[in-house]
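Peer 1: next come a sequence and a model predicted from it.
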Amino acid sequence: MHAEVVCVGDELLSGRVADANAAWLGARLAEHGVPVLRSTVVPDDVPAIVEALTGAAARAGLVVVTGGLGATSDDVTRDALAAVLGTRVVRDRAVEDVLRRRYAERGAEPPVGALRMADVVEGAEVLPNPAGAAPGLRARMGSAQVVLLPGVPSEVRAIAEASVLPGLPAAAGLVTRALHVPRTPESAVGAALAGLEAALPPGVRVAYLASRTEVEVRLTAAAAATTAAEALLEPVVADARAALAALSPIVDDVPLPVAVVRRLTAREETVAVAESLTGGLVTGALTSVPGSSAVLRGGVVAYATAVKASVLGVDAALLAERGAVDPDVALAMAHGVRALLGAEWGVSTTGVAGPGPSEGKPAGEVHVGVVGPGVQGVESLQFRAERDGVRASSVAAALASLRERLG
């Protein structure tokens, strides 16, 4: 079985909101043996949604639609599905009761329009929403199963995990492994694995997912049984890991922040972070990992030069002589936050995010400091990207620099 995803929303087409649902659904459905062959974005418009639904249901066995199930006048996905099925939108009293209880628990009455979220497509199965108000819906369109989900990513994931993914055919015989390589261009990763790709055994494929922080290599094997797929994939993963290790000092099975937290946990050590241009993004990347509270002591956003001196103890004379964007300042920041928060490791970032120069330093100049038990070091980097890109690359540099020293 194959799937298609239809994402509904004017805000997605205008660029005001980035779509986080299609990528997540693609990954999770693939893990269940249902690859997504097409993703489509359409506006909050009944004819456009009807056209997308009709086309997707003709091509795929599963169609997942996100968005347009809320309480406002532009939430018209239910109307589109009803139009396709030749049925109508009706009020579900059980869902309405749940909504009224939610508001009553807050001591409030439902606002005008809120009960629209209790409207369902007649004949469709109602899928409870563990993370929000509007339920999902499931119906048949010819040979296709159509699932409507809200647009909020947390609600998409909650309903999918509870009511959609468990009902899919078991992905027996399909096994995927991932390798993560930070701070390495996708082209270099592809070149390193070119020989391996040319000699892949039947049933094994390679896919690449590049971001600003790392390249994820996904290796998938399909066989008659899961054990056979695992046996087929194991030597390929080993060969891929060896080829990538010749390219990069870091090749992990998990994303970079997770790898850092796991290594610190295994070593029973802690880290503290001092950030200037990244403004808390390094600390945020670490706290996104479950279990990070055991290894992260805390972070200091020392954006102003004076704070680098008064809070982190960076020598005022050094700051006056060289400015805040300097390798020795980065090292002093790492020492300072390590001592201030009582951690085994201190990590720092300072630089110019852009778009223009600062203190006579060009946009993209970044210095990352790492101090730990018996080791210290600074990386001086020059990134060529827009402001957000410089900051994202700086986060990756800080975490990768620490990861390399953790072994």
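Peer 2: In hand now; what should we look at?

Peer 1: going forward, measure contacts between C-alpha atoms and count neighbours the same way
Peer 2: Fine.

Peer 1: quick one: the helices in the stretch 251-400 of the chain?
Peer 2: Here the stretch 251-400 of the chain has its helices, by DSSP state H, counting those that start in this stretch, at 256-267, 281-287, 305-310, 316-322, 327-341, 387-406.

Peer 1: residues in contact with Val258?
Peer 2: With CA atoms under 8 Å, 6 or more residues apart in numbering as the criterion, the residues that contact Val258 are 286, 289.

Peer 1: nope, Gly61 is what I was after
Peer 2: 1-3, 143-145.

Peer 1: can you add distance to Ala18 and give the helices of the stretch 251-400 of the chain back as JSON lines?
Peer 2: What follows is the helices of the stretch 251-400 of the chain, written out as JSON lines (distance: least, CA to CA, whole Å):
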{"stretch": "helix 256-267", "distance to Ala18": "22"}
{"stretch": "helix 281-287", "distance to Ala18": "19"}
{"stretch": "helix 305-310", "distance to Ala18": "34"}
{"stretch": "helix 316-322", "distance to Ala18": "39"}
{"stretch": "helix 327-341", "distance to Ala18": "34"}
{"stretch": "helix 387-406", "distance to Ala18": "15"}
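
Peer 1: okay, those, which one's buried deepest?
Peer 2: Stretch with highest mean neighbour count among those: helix 327-341 (a mean of 25; mean count of other CA atoms under 10 Å).

Peer 1: what helices or strands is that helix leaning on?
Peer 2: Applying 3 or more CA pairs under 8 Å, 6 or more residues apart in numbering; DSSP states H and E, one finds that helix 327-341 makes contact with strand 271-275, strand 296-301, strand 345-351, strand 365-372, strand 375-382.

Peer 1: so which of those strands gets nearest Arg78?
Peer 2: Arg78 lies closest to strand 296-301 among the helices and strands packed on helix 327-341, at 45.4 Å (CA to CA).

Peer 1: name the surrounding residues that touch that closest one.
Peer 2: So strand 296-301 is contacted by 270-276, 279-280, 283, 286-287, 337, 341-343 (CA under 8 Å, 6+ apart).

Peer 1: structure B:
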Amino acid sequence: MRAEIIAVGTELLMGQIANTNAQFLSKGLADLGIGVYFHTVVGDNAGRIKESLALAKSRADLIICTGGLGPTQDDITKDVLAEVLGRPLVIHQPSMDKMTELFAKRNMPMVESNARQALMLEGSDPLANETGLAVGVALTVDGTRYVLLPGPPSEMKPMFELQVKPWLEANVEGLEALHSTMLKFAGIGESSLEHQLIDLIDAQTDPTIAPYAKEGEVAIRLTTRAGSAQEAARKLKPLEDEIRRRLGGFIYAAEDISLEEFLLRELASRGQTLAVAESCTGGQLSDLLTAVPGSSNAFAGGVISYTNQVKHRVLGIPLNELEGEGAPGAVSAETAIRMAEAVRTLCGADYGLSVTGVAGPSESEGKPVGLVYVGIAGGGEAAAVELQAWGNRSTIKLRASKSALYQLWERLKS
């Protein structure tokens, strides 16, 4: 089955709001085994909505429209589809009763235009709206299935889950849902990962392999169509086993979680804690960690030791190691180790993690932009790793933070 999503609303074309509905619906349909082939955005104009519906009918079996079901004069999606299909609009009495009761409870007069929200195409199946007033519509005409949903995500999402999914399952035969497994990697770039799996990617049919990348992490989604979770697991296992054989040392999770969430979960399961000392990252590493709900179970605290004075006064690093001729300097392996050891002791944590470097835009201590040292203490002898990050200031800070997390994972594995 080929599906098309039509988002109706001039505000979408003007960039006033983002079309997040299309993303949500595409994923939901994929989970049902329905492929979305096209996304269309059209303004509140009857002629252009008609054109969009005609084009969608020529290339899709399922057309889902979002938006344009409200009470105002520019909410015309139902009117246009009714005209295209040659069907009158009729009142869905349960929706009208709900609306009347709601206004009565609030002791407010119901403006006549609100009744538009209770309209549905004659012969269609109503889609109840539990969080709003506009009733949705689902019907099949000449082999094409049409679904109309309101635009606000707070209404559209529950309607899709509670109303549209059951309707599709009842009205579309032979659906085979998509089942996926996510493998998360750290310490390897997207291009290197792809290079080591290129033969599998080139030969893919079912299951499929889809790589995704963001700073400091790479993911692979393995996907197959199957009638049950058990059948899907059987189909996915050989491919996953082969990927693990080649790249198992870089896989930190078989679910879609960030490296920081995984590390905090792992530390908490061991009853251990982490403290961080940051210089060039300026608190970004701590922010990544504390953005994870429940991080207090494993994250003890941190120090942003941005200047040499704070490194000396708070972390106790001798000034003659930070400054002066022959000193290692603030950007050095020696300082990174001292920072990690000091913050671990200061916070009473099992592990201390530190970052010091040059985020740019200019050199520091005669050292190049992007030079970073990550220190780690606990779980063995304290050590530091030298990195050469690239990019602008914000990119270097993020890559340094992610690299520090990777070094912690390496230490935990050992």
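Peer 2: Here it is on my side, so go on. Just so we're clear, the structure is a prediction, and the values are computed from it rather than from any experiment.

Peer 1: from Val301 of structure 1, how far out is the aligned partner of Leu353 of structure 2 in structure 1?
Peer 2: Aligned by TM-score structural alignment, Leu353 of structure 2 pairs with Val347 of structure 1. From Val347 of structure 1 across to Val301 of structure 1, the span is 12 Å (CA to CA, to the nearest Å).

Peer 1: shared neighbours, the two?
Peer 2: Ala274.

Peer 1: more crowded one of those two?
Peer 2: Val347 (32 against 20; other CA atoms under 10 Å).

Peer 1: so who does that one touch?
Peer 2: 271-274, 333-334, 337-338, 368-371, 398, 402.

Peer 1: please redo it, this time with the cut-off set to 10 Å
Peer 2: 271-275, 282-283, 299, 330-331, 333-338, 368-372, 376-378, 398-399, 401-402 (CA atoms under 10 Å, 6 or more residues apart in numbering).

Peer 1: returning to what we had before: top of the contacts of Gly61 of structure 1 by number of neighbours, please.
Peer 2: Those, ranked by neighbours (other CA under 10 Å): first place Ala3, 25 neighbours.

Peer 1: so that one makes contact with Thr40?
Peer 2: No: judged on CA atoms under 10 Å, Ala3 of structure 1 makes no contact with Thr40 at a distance of 11.7 Å.

Peer 1: overlap in contacts, the two.
Peer 2: Counting by CA under 10 Å, 6+ apart, the residues touching both Ala3 of structure 1 and Thr40 are Ala56.

Peer 1: show me where the stretch 1-150 of structure 2 has strands.
Peer 2: Shown for the stretch 1-150 of structure 2, the strands assigned by DSSP state E, counting those that start in this stretch span residues 2-8, 35-42, 62-66, 89-91, 119-121, 125-127, 136-141, 144-149.

Peer 1: residues in contact with the second one: which ones?
Peer 2: Counting contacts by CA under 10 Å, 6+ apart, the residues outside strand 35-42 of structure 2 that touch it are 1-13, 19, 22-23, 25-27, 29-30, 48-53, 56, 59-60, 62-66, 178.

Peer 1: what subset of the residues you listed is buried?
Peer 2: Buried members of the contacts of strand 35-42 of structure 2, counted by 16 or more other CA atoms under 10 Å: 3-10, 13, 19, 22, 25-26, 29-30, 49-50, 52-53, 56, 60, 62-66, 178.

Peer 1: and stretch 195-209 of structure 2, how far apart are its ends?
Peer 2: 13 Å.

Peer 1: what does stretch 306-319 of structure 2 give?
Peer 2: 14 Å.

Peer 1: which one of the contacts of strand 296-301 of structure 1 sits closest to Gln382 of structure 1?
Peer 2: Ser276 (16.0 Å).

Peer 1: and the closest one, how many residues sit next to it?
Peer 2: Residues near Ser276 of structure 1, counting by other CA under 10 Å: 25.

Peer 1: does it touch Thr349 like I think?
Peer 2: Yes: at 5.8 Å, Ser276 of structure 1 counts as touching Thr349 under the criterion of CA under 10 Å.

Peer 1: which residues are common contacts for those two?
Peer 2: The contact lists of Ser276 of structure 1 and Thr349 share 301-302, 325, 330, 333, where a contact means CA under 10 Å, 6+ apart.

Peer 1: return the closest of those residues with respect to Leu81 of structure 1.
Peer 2: Val301 (49.1 Å).

Peer 1: and the gap between that closest one and Ala363 of structure 1?
Peer 2: In terms of CA to CA, Val301 of structure 1 sits 20 Å off from Ala363 of structure 1.

Peer 1: need the strands of the stretch 1-150 of structure 2 in JSON lines (columns: distance to Ile201 of structure 2).
Peer 2: Formatted as JSON lines, those follow (distance: least, CA to CA, whole Å):
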{"stretch": "strand 2-8", "distance to Ile201 of structure 2": "24"}
{"stretch": "strand 35-42", "distance to Ile201 of structure 2": "20"}
{"stretch": "strand 62-66", "distance to Ile201 of structure 2": "30"}
{"stretch": "strand 89-91", "distance to Ile201 of structure 2": "50"}
{"stretch": "strand 119-121", "distance to Ile201 of structure 2": "46"}
{"stretch": "strand 125-127", "distance to Ile201 of structure 2": "41"}
{"stretch": "strand 136-141", "distance to Ile201 of structure 2": "38"}
{"stretch": "strand 144-149", "distance to Ile201 of structure 2": "34"}
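
Peer 1: so which of those comes closest to Gly189 of structure 2?
Peer 2: Using CA to CA, the strands of the stretch 1-150 of structure 2 put strand 35-42 closest to Gly189 of structure 2, at 29.6 Å.

Peer 1: what angle sits between the closest one and strand 62-66?
Peer 2: 40 degrees (axes from the mean of the first three to the mean of the last three CA atoms, to 10 degrees).

Peer 1: by how much does strand 35-42 of structure 2 deviate from structure 1 on average?
Peer 2: Here the mean offset of strand 35-42 of structure 2 against structure 1 after fitting is 3.8 Å, by mean CA distance after the TM-score superposition for structure 1.
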